[in-house]
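**Q** What follows is a protein structure lacking sequence information:
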C-alpha cells in the first residue's frame, strides 16, 4: 500500500520490450537505497515489484505486465523521462495522503492549466467509467500523487480540477505536465467498495411482492 506522497522524481533508464510485457529500469537513489528483490515501488502510481537492483548506481528494475502496459501510461515512457517514485508504506508509517493501492484504474489527460503565484489549477479529463468515483473535496491519485479534488464536471466530458501547491510542483512530475499529456489515475478504493456493497445488497434484496 502507498499514500500518494512522492518521495523522489526518478529517471527512466530503459524500457525493454519482451513481447507482451516489458522490463523497466529506473534511477531512483533514495528508493533504491534500501530496496530488496520483491519489494514494491510505485512508479507514476503503478505498483511494481523489484526484480533487480544496482543500488550503488541508484538503479532498480521491475517487470511490467501486459495488463499494466495496456491500462496505464507506463508503456509510453522513454529513457530520460522523469517519473514519480514512492516506496510502500510500512505499517508504522504515517498516512500522509490517502489509501493508494498502486492499481491504476485508467488514464486521463491534462485539459487546462492556470498558473498563479501561489499554485497551479489543473483540469484533467477522465474516463466516463471512473467519473462516478470522483467527488468534490474527495481524494484521487494522479501519476501516484495524492490530490484533493477541487471540483468535478460531467459536460462536455467528465473532468476534475486540482490545485497544485509549490511543494507538489517542485517535487513531482506534475509541475511539468502540459495540456494533452497523459496521466495515470487511481480513484478512491473506498468509493469502489461502497458501490460494490450497494450493488450486492440491491441484488440480494427481496423484490416487492415476493416472499421474503
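**A** In hand now; what should we look at? These figures come from a predicted structure and were not determined experimentally.
**Q** from here on, contacts and neighbour counts on C-alpha atoms
**A** Noted.
**Q** Pull the distance from stretch 41-54 to the chain's centre.
**A** 13 Å (Cα atoms, centre = their mean, to the nearest Å).
**Q** Show me what counts as buried in it.
**A** For stretch 41-54, the neighbour count (16 or more other Cα atoms under 10 Å) marks 41-53 as buried.
**Q** is it fair to say residue 13 lies in a strand?
**A** Yes. Judged by DSSP: H, G, I helix; E, B strand; the rest coil, residue 13 forms part of a strand.
**Q** who touches it in this structure?
**A** 24-27, 78-80 (Cα atoms under 8 Å, 6 or more residues apart in numbering).
**Q** this is the other structure I want to compare:
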C-alpha cells in the first residue's frame, strides 16, 4: 500500500525487452535507502517488486498485463518517473490509500498556468467517472491529488509548486498519457451496495 506522496524522481536507466515483458532498471537514491529484494516500489503509480538492486539502481520485471494497462509501455532510458516506497505501520498517511493497481490510463488535455499554481485537465475512461467526486481523491502517475471538478469524460486538478517541482506532473504536456487509480474506498462501497443499486446500462459495464 502507498499514500501517493512521491518520494523522489528516478531516472530510467535501462529497458530490456523480453517479448511479453520488460526488465526495467531505474536509477534512484531515497527509495534505495532501505529497499531489499521483494520490496514494493511504486513507479508512476504502478506497484513493482524489487528483483535486483545495487548501490544506485534497482530492477523490476514488468509483465504484459501491466504493459497493456498502464503508461509504462513505451518507457525509455532517460525518462523521469515518480517513485514511492510502500508504507509502514509508522508512516504518516499524507495522501490517501493507494494500492499501486492502475485502473486506467488518461491523457493530459490542457494546462492553465497561474502565478502560484496550475490547473490541469486529464481525460477519464468513462468506467472510472462514477468513482470521482469534487474534492475527492484521485491518483495520477502515483501522485495523490484532490479533484477540483469531476466530469464524465475528464477531471481537473490544481497543482501546487511542490508537486510541479518534485513530480513528473510538472513536465507532462497535452497529449501525454498518465496512470490513474481511483479511490479504493469508493470501489468497495460500490461493491457492498451493488445489490441495493439499480443496474447500470450495458454500455457502462466494465
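**A** Everything's here; your move. Quick caveat, the model's predicted, so the values are computed rather than measured.
**Q** Report the TM-score for the pair.
**A** The TM-score (TM-score structural alignment, normalised by the length of structure 2) is 0.94; 198 aligned residues with a Cα RMSD of 1.1 Å.
**Q** And for stretch 135-154 of structure 2, what's in contact with it?
**A** In contact with stretch 135-154 of structure 2 (Cα under 8 Å, 6+ apart) are residues 3-6, 42-46, 82-84, 95-96, 98, 100, 121-126, 129-130, 132-134, 155-158, 167-169, 178-183.
**Q** Mark which of the residues you listed are buried, thanks.
**A** 3-6, 42-46, 82-84, 95-96, 98, 100, 121-126, 129, 132-133, 155-158, 167-169, 178-183.
**Q** Show me where structure 1 has its strands.
**A** 8-18, 21-27, 40-43, 46-54, 59-64, 82-87, 106-115, 120-125, 139-142, 145-153, 159-164, 182-187 (DSSP state E).
**Q** Which among the ones you listed is found nearest to residue 198 of structure 1?
**A** strand 182-187 (17.6 Å; Cα to Cα).
**Q** how far apart are that closest one and its match in structure 2?
**A** Superposed on structure 2, strand 182-187 of structure 1 shows a mean distance of 0.2 Å to its aligned residues (mean Cα distance after the TM-score superposition for structure 1).
**Q** In structure 2, what range does that strand match?
**A** Strand 182-187 of structure 1 corresponds to residues 177-182 in structure 2, going by TM-score structural alignment.
**Q** Show me how far the matching stretch is from its chain's centre.
**A** So, by Cα atoms, centre = their mean, the centroid of stretch 177-182 of structure 2 is 5 Å from its chain's centroid.
**Q** repeat for stretch 76-89 of structure 1
**A** The answer for stretch 76-89 of structure 1 is 11 Å, by Cα atoms, centre = their mean.
**Q** what range in structure 2 does it sit on?
**A** Taking TM-score structural alignment, stretch 76-89 of structure 1 hits residues 74-87 over in structure 2.
**Q** buried stuff in that stretch?
**A** 80-87.
**Q** now stretch 128-148 of structure 2
**A** Neighbour count says stretch 128-148 of structure 2 has 128-129, 131-133, 136-148 buried, by 16+ other Cα under 10 Å.
**Q** Can you give me the end-to-end span of that stretch?
**A** Distance across stretch 128-148 of structure 2, first residue to last, is 16 Å (Cα to Cα, to the nearest Å).
**Q** same question, stretch 52-60 of structure 1
**A** End to end - Cα to Cα - stretch 52-60 of structure 1 spans 6 Å.
**Q** neighbouring contacts of it?
**A** By Cα under 8 Å, 6+ apart, stretch 52-60 of structure 1 touches 25-30, 32-37, 50-51, 61-62.
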